[in-house]
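In: I'll drop the sequence and a predicted model, then ask my questions.
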Amino acid sequence: MRPYFRADHDGKVTRVQPSPQTPLLDKVRLPADLRALPENELPQLASELRTEMIDAVSQTGGHLGAGLGVIELTVALHYVFDTPADKIIWDVGHQAYPHKILTGRRDRIRTLRQEHGLSGFTKRSESEYDPFGAAHSSTSISAGLGMAVARDLSGGKNNVIAVIGDGAMSAGMAYEAMNNAGALDARLIVILNDNDMSIAPPSGAMSAYLARLASGKAYSEIRDIGKKLTGYLGRRVERTVTRAVEHARGFVTGGTMFEELGFYHIGPIDGHNLEHLVPVLKNVRDNGDGPVLIHVVTKKGKGYAPAEAAADKYHGVNKFDVITGAQAKAPANAPAYTRVFAESLVTEAELDDKIVAVTAAMPSGTGLDLFGEAFPKRTFDVGIAEQHAVTFAAGLATEGYKPFCAIYSTFLQRAYDQVVHDVALQNLPVRFAIDRAGFVGADGATHAGAFDTTYLGSLPNMVMMAAADEVELKHMVRTAAEYNEGPIAFRYPRGNGVGIEMPERGSVLEIGKGRVIREGTKVALLSFGTRLADCLLAADELDAAGLSTTVADARFAKPIDRDLVRRLARDHEVLITVEEGAIGGFGTQVLHYLALEGLLDNGLKVRPLVLPDLFVDHAKPEKMYADAGLDSAGIVSSVFGALGRNQNAARA
């Protein structure tokens, strides 16, 4: 075995343990090398690939269970299809780690989700083997259909394969794409990776035999002859007979729904049996036309006992011990914001039976699993269907209930029309709990909550809050519960709070009113959200440099506290707004008010600090804040820049 080494924070290198033996995988740098192997060696290759992935993710953290479930499928796809000419689109992309190892990125696989390292999802700029970047679910069939149609328009012959599963088939977008694909009759291969509950479970060798038969040339030719024969009898008879045949086959294979959408359905087959997978994929590659769906049944976490036993806990993991499966835990010096939200909502729901909770397939991620334990009949997980979640919540609101719609900032984007049309336009009191607001570290640009303040703050009737710490979050949960005048939203970040003492229950905040934390005379720092702690650190440094500094917590981006903004503008030479959101958000609201009131005419120096106007790649959060100028050093630098003073000279 080749030993591998690890460096600690001081740069000391120590031997950790021998790296796993992977003699066959060592021969495979690219899929072309894989295709040169005898077919009977594929199971060994899959075993080595699984070992390599477990070892790599144990060092980096990341998504584990989904990737382990598609090891054999990944090997089979790259063995049968001529990638990258044939295009494989991995829906969501978090199951693509094995794909990355086989496509020239094995030497970098232990940089996953680290600064300047590999993305935790597929990424077009990373490799020609990633034809479509993904991190939100249910996009693969739409993208694949677009590629297939483009191929046909260009006269190409390559295959396009969309691999979708892990709950992504619960989203309406997947069915919209399938409906369109069936109508266009474009040549597209969809693999339904059924890794949760089988629509029709496979039954061993007989199921595999039927799948091979249905995907084979002989069956396709008989089917085509039948179409031609019924064609002579008239189009109505043709449709009737063809539909009857497909219905009969659908009752046996479980694919009637897909056949109705225009897809030729094959399966279900065992997604961990290469002797079953490879022949079916070859048949599909070599025969037939039009859209095809292959139903493959897999198990999340396959081949790693801890992940098989607890698929939810090993979906996304921290660094872990390969032998025991024990994951590294962050120091528990402060509660996680997600848990504070969940516990606060439970407290409010105990006192108000009209409070209900809605999530879009993220009960544990949003903390609503705790609410579900306390109030199972008042908890609704609608699947990966954010659009439906929002309008469903709107319907609840029309009947006097108080829905809390808990959705990550990046996922709420998917339901923006519903927020606008079904909630804000009708002024319905839906409460939006927006988790993962701001930077999200290793999950990078695809999951960053950059835009919610901007896209919600522009809507009439919307109230928009952001919690500066865990106590403020408790206050905002109660404020949202009590507010019935229209829609209200509150945002909070990933990670832990600041570690302050919390009350048993939050207080009701006055809508549109902020608070002053410390008073000064020269500089005003007006924070919206969790950058408040860095504003206070910046104020210490500014005071030490002779710049008396006020620090205020806006609490609300809409409506803004006009009295507070007016006072800060009139009593200070410099006003810095600080927010962990994109341009067009809180700072824009403040600048708009200052301009209309003529408060910029007296020489006030205003600097709005926001997230960079670009998609920021993954890194450690503290590095992301520093690069964005949103840490205390960046805030201090902005103040000195506004004053036209040299910061180093001031320190001297």
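Out: Here it is on my side, so go on.
In: only C-alpha atoms from now on, for both contacts and neighbour counts.
Out: OK.
In: which residue ranges of the stretch 551-652 of the chain form strands?
Out: Per DSSP state E, counting those that start in this stretch, the stretch 551-652 of the chain carries strands over the ranges 556-558, 574-579, 605-609.
In: swap that for the stretch 351-500 of the chain, sorry
Out: Remark: strands assigned in the stretch 351-500 of the chain by DSSP E, counting those that start in this stretch are 355-359, 379-381, 402-408, 431-435, 463-466, 488-491.
In: need the contact partners of the third one.
Out: For strand 402-408, the external contacting residues (Cα atoms under 8 Å, 6 or more residues apart in numbering) are 354-360, 362, 366, 368, 386, 389-390, 393-394, 396-397, 429-437, 449, 481.
In: equivalent analysis for stretch 206-213, please.
Out: With Cα under 8 Å, 6+ apart as the criterion, stretch 206-213 contacts 202, 219, 266-270, 276, 279-280, 283.
In: and the comparison structure, right after this:
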Amino acid sequence: METPILNKINQPADLKQLSLAEETELATEIRHVLLNKVSQTGGHVGPNLGVVELTIAFHTVFDSPTDKVVWDVSHQSYTHKILTGRKQAWLDPDHYDDVSGYTAPEESPHDYFNIGHTSTSIALATGMASARDLQHKHGNVMAVIGDGSLSGGLALEGLNTAATLKSNLIILVNDNGMSIAEDHGGLYRNLKELRESRGTSTNNLFKAMGLDYRYVENGNDLSSMLTAFKAVKDVDHPIVLHVHTEKGHGYAPAITNKEAFHWHVPFDLATGATLHPATGESYNDVIHGVLEDELTTQHTPITAITAAIPGMYDLKRFGRNHPDRYFDVGIAEQESITFATGQAQQGLRPIVFHSGTFLQRAYDQLSHDLGINKLPVTIMVSGGSISAGDPTHQGIFDVAMLSNIPNLTYLAPTTKEELAAMMRWSLRQTAGPVAIRVPGNGVHSAPLTAFDAHKMHTLHAGKTVAILGVGSLLPLAEQVQQRLTDHGVDATVMDPRDISDPDTAALDALKADHQLVVTLEEASLSGGFGEKVSRYYGATAMRFLNLGAAKRFNDRETTDELWHEFKLTPQQVVTAILTNLN
């Protein structure tokens, strides 16, 4: 498409030469290029469409990077990137992959942090503001935080610290009435009251914390945002600028279905329809089958708990049928775990549904509240896989995190039958918390003739080499076993199941007629399952080979590149095994 105004913008200073009419046209052009790209590549749709005007206004009024803006989550920073010298990543398909979907200091001096999780911006901004003052520097510091992110404890801690500062700090609350899904929690009643009263209600969370406060009714009106920013620029004390915006503004499908268009896979731009919808059975279907049977047939007193990611597990399906047993605590991973702990102590059997890349924020609660108290909470963990894209969303550290918490059992199912059996076992045991790593490699099925959560399952009994395939990598272990037969090696294939405490009886049995034990895991090798096996065999004659991910934050590599680098293709594993044997 033609972008006559955007073509003139190469840095924020160029905006200062535009008229209001030209900037209004620029907003239209930016929306078009945003939608054109994300409809092809996937990405955060609604969050970015909602902040086009306020981003243009910021870079018109303020002087970045002397004046600094910290974007909470930073998934809404696409317009910011377009205006700060990176527009080719939206205009030219050959450059679509040049920038990440989040702020990245290595890309531009206008970015300050790699951020991909919520509730961080205010705390970061308070630190930046205090550093500015101690070094006698100048410039505004602004934190842009969505209303959904305010439910995270760190956001409230940041507000608490902000109120103690005696210098410039602007906290822009981008209030669109949505988190990833709907907002949940008591503070949203106050935000609603403030919106309905145009900011005049005497019941004001921000003022109660000691902060100055102003309200902007239409954050999608460029003139209103320019006026608001001019009024607070160079303010000499902390102030909250509460801005009402519309998530998905300017694109009807994203407005109609805000949750689905928070982040969306490639879609048809004209209709909003997904281009390549998933088909067939999913592990979510298996999970919901167990939930319904346990609650309605077995009468297990289960509850389902999530921290603002119901879509990952289609949990609203359960919530519609059992609204009194469904709890969305908002973006508050810590609360989700401790809330479940309280329920378990009182006799319920809570199941908490999490993403592995978000659950890390509840580490203390997993250890202190659950581990020490040995309460039977079930935690479903999705997203455990080797993937790239950006360093903030990594699915390889959950095994090291969860499998090393005392009293917590971490299970890795390989099929839908194992997943169901592990859920049912977890709901009946009383020894302590159980986490289950939902496979991310598509639904696999195999008969389950016997099940013991703590015992390894042998799929094929051979000799010389034993291959232990953790969860989603069991199919890889089976492929390697088949290829090794061409080299005269009849390898054993085993499913470890329990990846927190290896089955030592099974490991001991392998000593009789095996020379090499190979572990395959779609997780960081450091602190992972393979290390536990190697440590157990350390003083024996058994040789071992651990294959998995490196301990690092992957960034921009493709998934295929990572699998090759980590030597996790079938032929690479075969070669590594034969080299070790010879």
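Out: Alright, I've got the coordinates. These figures come from a predicted structure and were not determined experimentally.
In: need the buried ones from the contacts of stretch 206-213 of structure 1 selected in PyMOL.
Out: Of the contacts of stretch 206-213 of structure 1, the buried ones go into a single PyMOL selection, burial set by 16 or more other Cα atoms under 10 Å:
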select buried, resi 202+266+267+268+269+270+276+279+280+283
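In: wait, which of the contacts of stretch 206-213 of structure 1 is closest to V317 of structure 1?
Out: Using Cα to Cα, D270 is the member of the contacts of stretch 206-213 of structure 1 that sits closest to V317 of structure 1, with 26.2 Å.
In: need the contact list for the equivalent of the closest one over in structure 2.
Out: Applying TM-score structural alignment, one finds that D270 of structure 1 aligns to N218 in structure 2. Neighbour list for N218 of structure 2: 224-225, 243-245 [criterion: Cα under 8 Å, 6+ apart].
In: which among these gets closest to I145 of structure 2?
Out: Taking Cα to Cα as the measure, V243 is the one of the contacts of N218 of structure 2 closest to I145 of structure 2, at 10.3 Å.
In: would you double-check that that closest one falls in a helix?
Out: No. For V243 of structure 2, which was evaluated using DSSP: H, G, I helix; E, B strand; the rest coil, the result is strand, with no helix membership.
In: which residue in structure 1 lines up with it?
Out: Using TM-score structural alignment, the partner of V243 of structure 2 in structure 1 is V296.
In: tell me where the stretch 101-250 of structure 2 has strands.
Out: Ranges of strands in the stretch 101-250 of structure 2, per DSSP E, counting those that start in this stretch, are 141-146, 169-175, 212-216, 238-244.
In: and the next helix or strand past the last one?
Out: Using DSSP states H and E, the helix or strand that follows strand 238-244 of structure 2 towards the C-terminus is helix 252-256.
In: list the contacts of the helix or strand following that next one.
Out: Next along the chain after helix 252-256 of structure 2, taking DSSP H and E as the criterion, comes helix 283-292. By Cα under 8 Å, 6+ apart, the residues outside helix 283-292 of structure 2 that reach it are 302, 313-314, 318, 416, 419-420, 423-424, 438-439, 442-443.
In: okay, these in TSV with neighbour count next?
Out: Formatted as TSV, the contacts of helix 283-292 of structure 2 follow (neighbours: other Cα atoms under 10 Å):
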residue	neighbour count
I302	22
Y313	21
D314	14
F318	18
K416	25
L419	22
A420	19
M423	23
R424	17
V438	25
P439	24
G442	13
V443	17
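In: inside helices: which ones of the contacts of stretch 206-213 of structure 1?
Out: Among the contacts of stretch 206-213 of structure 1, the residues falling in helices (DSSP state H) are 219, 276, 279-280, 283.
In: closest to V190 of structure 1 out of those residues?
Out: When these are compared for distance to V190 of structure 1, the smallest value, 13.0 Å, is given by V280; criterion: Cα to Cα.
In: what residues are up against the alignment partner in structure 2 of that closest one?
Out: In structure 2, V280 of structure 1 lines up with A228, judged by TM-score structural alignment. A228 of structure 2 makes contact with V216 under the criterion Cα under 8 Å, 6+ apart.
In: what's the match for E510 of structure 1 in structure 2?
Out: The equivalent of E510 of structure 1 in structure 2 is D452 (alignment by TM-score structural alignment).
In: one more: A424 of structure 1?
Out: Residue pairing (TM-score structural alignment): A424 of structure 1 is matched to G371 of structure 2.
In: what's the neighbour count on that match?
Out: A total of 20 residues lie near G371 of structure 2 under the criterion other Cα atoms under 10 Å.
In: all helices for the stretch 401-550 of structure 2, in order.
Out: Remark: helices assigned in the stretch 401-550 of structure 2 by DSSP state H, counting those that start in this stretch are 416-428, 474-484, 504-510, 529-537.
In: can you mark which positions in the third one are buried?
Out: Right, the one you point to is helix 504-510 of structure 2. Of the residues in helix 504-510 of structure 2, those scored as buried under the neighbour-count criterion (16+ other Cα under 10 Å) are 507, 510.
In: would you mind giving the residues in structure 1 matched to that helix?
Out: Counting by TM-score structural alignment, helix 504-510 of structure 2 corresponds to residues 562-568.
In: what do you get for the second one?
Out: Counting by TM-score structural alignment, helix 474-484 of structure 2 falls onto residues 532-542 of structure 1.
In: and the matching stretch, how far from structure 2 on average?
Out: With both structures laid over each other, stretch 532-542 of structure 1 and its partner residues in structure 2 are 1.1 Å apart on average (mean Cα distance after the TM-score superposition for structure 1).
In: who touches that stretch?
Out: The set of residues that contact stretch 532-542 of structure 1 without belonging to it, under Cα under 8 Å, 6+ apart, is 468, 525, 527, 548-551, 553, 630-633, 635-636.
In: aligned to H44 of structure 2, what sits in structure 1?
Out: Following TM-score structural alignment, the counterpart assigned to H44 of structure 2 within structure 1 is H63.
In: what sits against its match?
Out: By Cα under 8 Å, 6+ apart, the neighbours of H63 of structure 1 are 57, 94-95, 120, 314-317.
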